[in-house]
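S.K.: give me a model of this one.
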Amino acid sequence: MPNNYKNSTLAGYALLTGLLPGSIHAAGFDVWLYSLDYNEASQQWHLGDAKAITDRDGYDNQPNFSPDSQNLLFTSDRVDAQNDIYQYRLDDGNLSQLTFTPKQSEYSPQAFKTASDGVQIKYVVEQGVPHQSVWQQNANSPRQRAINSLIPAGYFASDEQLGTLIWARYAYSLYFEPLGETADERHFVVANVGRSIHAIPNDNAFSYLHKQLDGDRVIKRFSPLDNSHQRLIALPASASEDYTWSQDNWLFNIDGGALVGWHADSKSDANWQLISPISPPSADYLSASRIAISPDSKHLAVVWQRK
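M.R.: Model prediction:
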């Protein structure tokens, strides 16, 4: 297994390199793509070369991979300071714009395979304060509402068999909308939650980041089937609140100068493990925030803050 993660060492590295989150105001965000490989024999991950998907002043953020791992979706403010959804093709680097809304912004894209083997994308639409909701669209079709609730949705996580977990903007609380229902006060889940929520692969459940009164941040599992909550693992004190799941149930997070991981199936291991050192790709960047892993576990997208 990879070496056990040493928080004190990495915190020192962060101080030396100026990578503490929020230490300096950033001028924008860029998405970088890393190759990733898992060696079954040694049971170790290898983080490979990095490639810039975006390189400009502005907002390029919130990456998410397509179900076939061939495309990367992200949010970008390239036209008239409006955020739209873009798609980057990994094989040839082709960049295409997927949403065109001059008076609205779209955020947090996610892609899902449809019953007809097509691809559907879902995203949050900002329609004026406080109106934000989750919408969906198929190729060459008008978008439609993906949830019935009028709760202002800042972030969301969808499971096509269960429904949608909604992170309520302004409230920092979660609500769950089962398929065919409407999320409201009866469907309240939990308060004091961070923005990183996910459908857990191979599980009828979701994960969320629960902020404790003592300052700890704990990733927990929520099962809407029995309304249960289960502690998974706490984040290191200086780590980003953004984490991601691989399809084989590894959790990944970035803490200062390290990519760290935890295998959810190893119930006896309560510690993050050091996967690889990871530093800003150039002197133009500060710290890392959002990350996403491709379904085939061969690519890692990392958002870096610009100076």
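
S.K.: CA only for contacts and neighbour counts going forward, please
M.R.: Will do.

S.K.: how about residues contacting stretch 216-227?
M.R.: 162, 176, 204-212, 228-235, 237 (C-alpha atoms under 8 Å, 6 or more residues apart in numbering).

S.K.: another for comparison:
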Amino acid sequence: MKTTCFTLLLWLTITAAHAQNGTEVYLLDLSEKAGNVTLSNPRNVSNKPGYDNQPFFHPTKPLLYYTAMMPEGQTDIWSYDLRKATRTPVTLTPDSEFSPTVLPDQTHLSCIVQRKANGDQDLVSYDLTDTEKTESLLESKKTGKIGYQAWLNADEAVVFVLGTPNTMHYLNRKTGRDTVIAGQIGRSLHRVPGQRAFSFVQQVGDAWLVRSYDPVRNQVSDIATSETTSEHYNAWLASGTLLESRGSELWAFSPKTKQWKAITLPADLPRKKLSRIAVHGNHLAVVVDE
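M.R.: Sure, this is the predicted structure:
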């Protein structure tokens, strides 16, 4: 019975991008003053029917990476140039690439590669100057099928591993350490600004909590509650303000007041369900249902 349930879960995960409604990636201007977040000028930067998701900003270049479903049904990584307003494919392969993440060296992009041949989901690095050059960072046959990732430096990362329950692993490539830190986690993994720590969302009893993991102390701490009925997608502002999407709304958690506050959204942003969020400087990217 357990094998049957796991097989069903795996099949549902692999086919999720095909089965779910189409989504678009919107880019907005962002400012924060006295703890108040202001968003303006929304524009659709993916702008095609189907699945466009998982935005990630390059930390020093005016580029936004995202996952785009192609007519053949597989997904590739694309980039959007914020200055030129142009879209460019980064990967064009028979396999499916998900969860683009610029590595700390800023010259490589890691992503999840879902193998067409057997459904394995491996963590792979692409050289941004020549995407034909790849390196396998983590094989799912060793760890389990990987869904998402966040990096602290060139050696340390946390990854979301599919299972019953889904778990967060801490990886240290230098020492070879692979440790399960938490179970029953959500899909939003991030580095906490100004800290040597990761944030994640975890179900604890009937509640969902945004928590942090400090690998030096091997310590998990609570940051905030997460709306129980939301999909638990977060993003951090450099100031330490935490954002969360809740249905068609965005909320902000202040590290000073320890309170959540709804963000007023621009009138010209479609009133659809919002999900994944990415932030860099004065830009915010959010995934909006078609």
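
S.K.: buried ones among the contacts of stretch 216-227 of the first structure?
M.R.: Buried subset of the contacts of stretch 216-227 of the first structure (neighbour count, 16 or more other C-alpha atoms under 10 Å): 162, 176, 205-211, 229, 232-235.

S.K.: list just the nearest of those residues to residue 110 of the first structure.
M.R.: Set against residue 110 of the first structure, the nearest of those by C-alpha to C-alpha is residue 206 (15.1 Å).

S.K.: ok, the aligned residue in the second structure for the closest one to residue 181 of the second structure distance?
M.R.: Matched by TM-score structural alignment, residue 206 of the first structure corresponds to residue 198 in the second structure. Distance, residue 198 of the second structure to residue 181 of the second structure, by C-alpha to C-alpha, to the nearest Å: 11 Å.

S.K.: that older thread, how near is the residue lying closest to the match of residue 206 of the first structure once chain neighbours are set aside to residue 214 of the second structure?
M.R.: Leaving aside its sequence neighbours, residue 198 of the second structure sits nearest to residue 191 (C-alpha to C-alpha, 6 or more residues apart in numbering; 4.4 Å). To residue 214 of the second structure, residue 191 of the second structure is 10 Å away according to C-alpha to C-alpha.

S.K.: what's the answer for residue 208 of the second structure, then?
M.R.: In terms of C-alpha to C-alpha, residue 208 of the second structure sits 19 Å off from residue 214 of the second structure.

S.K.: more neighbours, the two?
M.R.: residue 208 (21 against 15; other C-alpha atoms under 10 Å).

S.K.: using the three-state scheme, assign the corresponding residue of the second structure for residue 108 of the first structure.
M.R.: Applying TM-score structural alignment, one finds that residue 108 of the first structure aligns to residue 99 in the second structure. Following DSSP: H, G, I helix; E, B strand; the rest coil, we place residue 99 of the second structure in the strand state.

S.K.: and for residue 16 of the first structure?
M.R.: Quick answer, by three-state DSSP: residue 16 of the first structure is helix.

S.K.: can you pull the contacts of it?
M.R.: Residue 16 of the first structure neighbours (C-alpha under 8 Å, 6+ apart): none.

S.K.: the counterpart of residue 239 of the first structure in the second structure: which element?
M.R.: By TM-score structural alignment, residue 239 of the first structure lines up with residue 230 in the second structure. Here residue 230 of the second structure, judged by DSSP states H and E, is contained in no helix and no strand.

S.K.: wait, residue 230 of the second structure sits on residue 248?
M.R.: No: shown here, residue 230 of the second structure and residue 248 do not form a contact pair, counting by C-alpha atoms under 8 Å, at 10.1 Å.

S.K.: the stretch 201-307 of the first structure: strands as residue ranges?
M.R.: Ranges of strands within the stretch 201-307 of the first structure are 206-211, 217-223, 228-234, 243-245, 250-255, 258-263, 273-277, 285-293, 299-306, based on DSSP state E, counting those that start in this stretch.

S.K.: got JSON lines for those, with distance to residue 119 of the first structure too?
M.R.: Output for those, formatted as JSON lines (distance: least, C-alpha to C-alpha, whole Å):
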{"stretch": "strand 206-211", "distance to residue 119 of the first structure": "22"}
{"stretch": "strand 217-223", "distance to residue 119 of the first structure": "26"}
{"stretch": "strand 228-234", "distance to residue 119 of the first structure": "31"}
{"stretch": "strand 243-245", "distance to residue 119 of the first structure": "20"}
{"stretch": "strand 250-255", "distance to residue 119 of the first structure": "25"}
{"stretch": "strand 258-263", "distance to residue 119 of the first structure": "29"}
{"stretch": "strand 273-277", "distance to residue 119 of the first structure": "32"}
{"stretch": "strand 285-293", "distance to residue 119 of the first structure": "18"}
{"stretch": "strand 299-306", "distance to residue 119 of the first structure": "20"}
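
S.K.: nearest to residue 49 of the first structure, out of the ones you listed?
M.R.: Using C-alpha to C-alpha, the nearest of the strands of the stretch 201-307 of the first structure to residue 49 of the first structure is strand 299-306, at 10.2 Å.
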